[in-house]
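Novice: From the sequence below, what's the structure:
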Amino acid sequence: MRRAATACLSLSLVVGGLLTGPVAYADEDFGNGKGGAKEEGGSDKTGIYAAATVRYSGAVAKNGGSGNVTSADVNWDPPACWYAPYLGAKDFKKKMSANIKDQMNTPGLGSGGSALGELKRHYEDDYGWTDTPGYKDYNVEKDGKGMFWAGFENPDEPDVLKRMSCSDIPFWVDNGEPAPPQYEEAITPEMLAALAYQHMELPGTKVTLAPEAVTKVNLPTWAWLDKAVFDDVKATAEIDVPGFNLQATTTATPKSLTLDPGTKDATTIPANGQCPIADGKIGEPYAKGKSKETPPCGILYRRSSGGDTFPLKASLTWEISWQGTGQADAVGMPNGTIEAVQDITVEEIQSINR
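Specialist: Now for the predicted structure:
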């Protein structure tokens, strides 16, 4: 344990009330302006940045985004929270000492007063615990030579308890040095890659069909995707403050299209329903004179939709990898998918001249 259990709990609760807002949000140029508020961090006269946050760039296909990519691995999750640079020594002293003073003057503070006193001793009087050294005057003599790190929440994590689990009190890290090993959630390039993955917006997968929307029983329906879909999509997540820079770029490359006809009474072409990319395209556009040919990508419905429709689901699979600080070669990540559903009417006509 880094400190006594009671001290750990009480100080975490106190710090949670004193330090407001160390939460990373997407930069406004991320996701075609759909991201959160822009947070670049402020700076004082020493140039030490305050509230350094993760910044994003790229991430949207040039022909527009459709939605966030979903991991094909149900067990894959981006980080719920992380520890990262927060404030320089002088900024941290200014914020923390003022907040402690205000809280100490709160009537009826009870046991919270003891925790505040212990916190004050920790940062002012070199009072520490096992594996958690104290600080003298908030480390101001080292201002510009490092930063205090704090817990940041992932605002897109739905589990509140997971999001708040990086609750250790702020700790000092010298410039150019890694966070102490006990902080397993300290930010890494791989974590940044996962955050970029989580926010990556990919183009839609609405396929072009022939016949379009209304097809016939036992008549092959041709399916294909526009070539504009097949550009790689890149997203970069970065933390860049004096003495600390970490970044990772996640790249998604389209791999294959999977068709689900929306009924068991249908045959996909190919049989497994997966239409691979060939010559920079998926499938082949229907053209006059091809009515008796079998499409490279399509569906053959065996019964009518009975005046209703079948929900044709098209899932585009993207192969995803990342490369970042200290990473010489690209590293694979779970494939991503993005889906779209189209309503298809199937009529009871055996053949038709096209």
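
Novice: Going by C-alpha atoms from here, please, whenever you check contacts or count neighbours.
Specialist: Fine.

Novice: mind listing the helices for the stretch 151-300 of the chain?
Specialist: Counting by DSSP state H, counting those that start in this stretch, the stretch 151-300 of the chain has helices at residues 160-163, 189-199.

Novice: Can you convert the ones you listed into CSV and add a column each for distance to residue 272 and mean neighbour count?
Specialist: As requested, the helices of the stretch 151-300 of the chain are exported to CSV (distance: least, Cα to Cα, whole Å; neighbours: other Cα atoms under 10 Å):
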stretch, distance to residue 272, mean neighbour count
helix 160-163, 38, 14
helix 189-199, 27, 24
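
Novice: contact partners of the longest helix seen in the chain?
Specialist: Counting by DSSP state H, the longest helix found in the chain is helix 89-104. When contacts are defined by Cα atoms under 8 Å, 6 or more residues apart in numbering, helix 89-104 is touched by residues 18-19, 44, 48, 50, 113, 116, 120, 137-140, 142-144, 146-148.

Novice: one more to put side by side:
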Amino acid sequence: MATGATSTLAHAGDRTPGGTAGSAKGGRQGKTITVETSIRTSTNGDARTARTGKLSSADGNWTPPACWYEPAFSPKEIEKTVKGLRSFGDGIPFMDGIGEFLGDFFDSYYKDGHPYKDYNLDKQGEGMFWTKVVNPNRKDDPEAMKCDKPPFWVDNNDTPKEPLAVNPRILAEYAYDELPIPETEITMAPEGETKVNLPTWVWLDKAKFKEVSVTASLPDTNMWAKTTAKPVSLKINPGTRDATTYPGSGECAIVDGRIGEPYGKGKSKKTPPCGVKYLRSSGDGSYKLNATVTWEVSWTSSTGEGADLPKGEFGGDQNVTVEEIQSINR
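Specialist: Below is the predicted model of the structure:
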């Protein structure tokens, strides 16, 4: 995944890493040092003030990255971090001595010339040590263990050879995880309670379902990526096989910016463009109707790179009570 885009990293110099973990408090996983991401995100669209959720990839073989590497430590900061590790485990039963072990290991790596000498202090301002970052949305993902390298040095304006070094595509995929997707609250007529063989109209609020985008950028660089999600269709699952959907596929496309059509006067004998007809009563309970919106996702970036990402899905359930039509005998 490494691209020439990483060479857009400007002189990061002595900047303090983002988050609180960019100091001696940096997390430790085995022989790696983990920090909180410095990536910053901004959202465009009305979804920021609405109730929102996160997209699930429609491609079961793809998820946003669970980890990557970012510039995190100047030579002075890596020296301070390693020294801070020596106090790790002090006073904790069965943990005494672990800090010294870690300190010795990292000193050998960064101080004694294997492969670095004196923490690269003579290169202060000429580059940064890059280290592991775990996607905060995927902390429990086993894929987060793929980033198992200790912090490594990258000169200013050089492109890391490491495939998981942060680049515009990784920023775009991280932004995918940050997209605030509005909750799928469909409007139904009749609402919540309907009759057997009576078509129920379904539609979505046109004002809520617009494009939404998130821009992810790396501070102190000119690297950014913008990921945009566009709603394209609504999939209806009635919650029972004893139902007919409109259209027959159960997938309602967006037409003129709207999903479905509001029910109104004079439409009682028309077939809804988006809806459902239940063929059997729900008895003493209700059917759980699921409505899921599919979103097309794409990205652009500071380098001119861009592409489509896997479509995303986000939906919700609503209870629908279905009653028999009562006849009156005279």
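
Novice: Need the TM-score between these chains.
Specialist: Put the two chains on top of each other and the TM-score (TM-score structural alignment, normalised by the length of the second structure) is 0.81; 296 aligned residues with a Cα RMSD of 2.8 Å.

Novice: Pick out the residue closest to the middle of the second structure.
Specialist: In the second structure, the centroid-proximal residue (Cα atoms, centre = their mean) is residue 177; its distance is 0.7 Å.

Novice: Quick check: buried residues in the helix or strand hosting residue 6 of the first structure?
Specialist: Per DSSP states H and E: residue 6 of the first structure is located in helix 5-18. Buried residues in helix 5-18 of the first structure, counted by 16 or more other Cα atoms under 10 Å: 7, 8, 10, 11, 12, 13, 14, 15, 16, 18.

Novice: Just the closest of these to residue 67 of the first structure, please.
Specialist: residue 16 (33.2 Å; Cα to Cα).

Novice: dump the residue contacts of the closest one.
Specialist: Neighbouring residues of residue 16 of the first structure by Cα under 8 Å, 6+ apart: residue 167.

Novice: Could you measure from it over to residue 225 of the first structure?
Specialist: Using Cα to Cα, to the nearest Å, one obtains 50 Å as the distance from residue 16 of the first structure to residue 225 of the first structure.

Novice: Check residue 317 of the first structure too.
Specialist: Going from residue 317 of the first structure to residue 225 of the first structure by Cα to Cα gives 13 Å.

Novice: now swap in residue 346 of the first structure and tell me
Specialist: Here residue 346 of the first structure is placed at a distance of 21 Å from residue 225 of the first structure (Cα to Cα).

Novice: contacting residues around the aligned partner of residue 165 of the first structure in the second structure?
Specialist: Superposed on the second structure with TM-score structural alignment, residue 165 of the first structure falls opposite residue 146. Applying Cα under 8 Å, 6+ apart, we find residue 146 of the second structure in contact with residue 67.

Novice: need the longest strand for the second structure.
Specialist: Criterion DSSP state E: the longest strand present in the second structure is strand 306-323.

Novice: Return a ChimeraX selection command for the buried portion of the contacts of helix 89-104 of the first structure.
Specialist: Listed next is the ChimeraX selection for buried residues among those, using 16+ other Cα under 10 Å:
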select :18,19,48,50,113,116,120,137,138,139,140,143,144,146,147,148
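
Novice: out of the contacts of helix 89-104 of the first structure, which are inside helices?
Specialist: Counted as lying in helices by DSSP H, out of the contacts of helix 89-104 of the first structure, are 18, 113, 116, 120.

Novice: contacting residues for the residue nearest to the centre of the second structure?
Specialist: Counting by Cα under 8 Å, 6+ apart, residue 177 of the second structure makes contact with 54, 55, 64, 137.

Novice: filter those residues to the buried ones?
Specialist: 54, 55, 64.

Novice: Now flag whichever of those residues is closest to residue 251 of the second structure.
Specialist: Of all these, residue 251 of the second structure sits closest to residue 55, with 18.1 Å by Cα to Cα.

Novice: Aligned to that closest one, what sits in the first structure?
Specialist: Superposed on the first structure with TM-score structural alignment, residue 55 of the second structure falls opposite residue 69.

Novice: Its match against residue 336, yeah?
Specialist: Yes - under the criterion of Cα atoms under 8 Å, residue 69 of the first structure makes contact with residue 336 at 5.8 Å.

Novice: Find residues that contact each of those two.
Specialist: Common contacts of residue 69 of the first structure and residue 336, defined by Cα under 8 Å, 6+ apart, are absent altogether.

Novice: which one in the first structure is aligned with residue 229 of the second structure?
Specialist: Superposed on the first structure with TM-score structural alignment, residue 229 of the second structure falls opposite residue 252.

Novice: so who does that match touch?
Specialist: Residues counted as contacts of residue 252 of the first structure (Cα under 8 Å, 6+ apart) are 232, 233, 234, 318, 319, 320, 321, 336.
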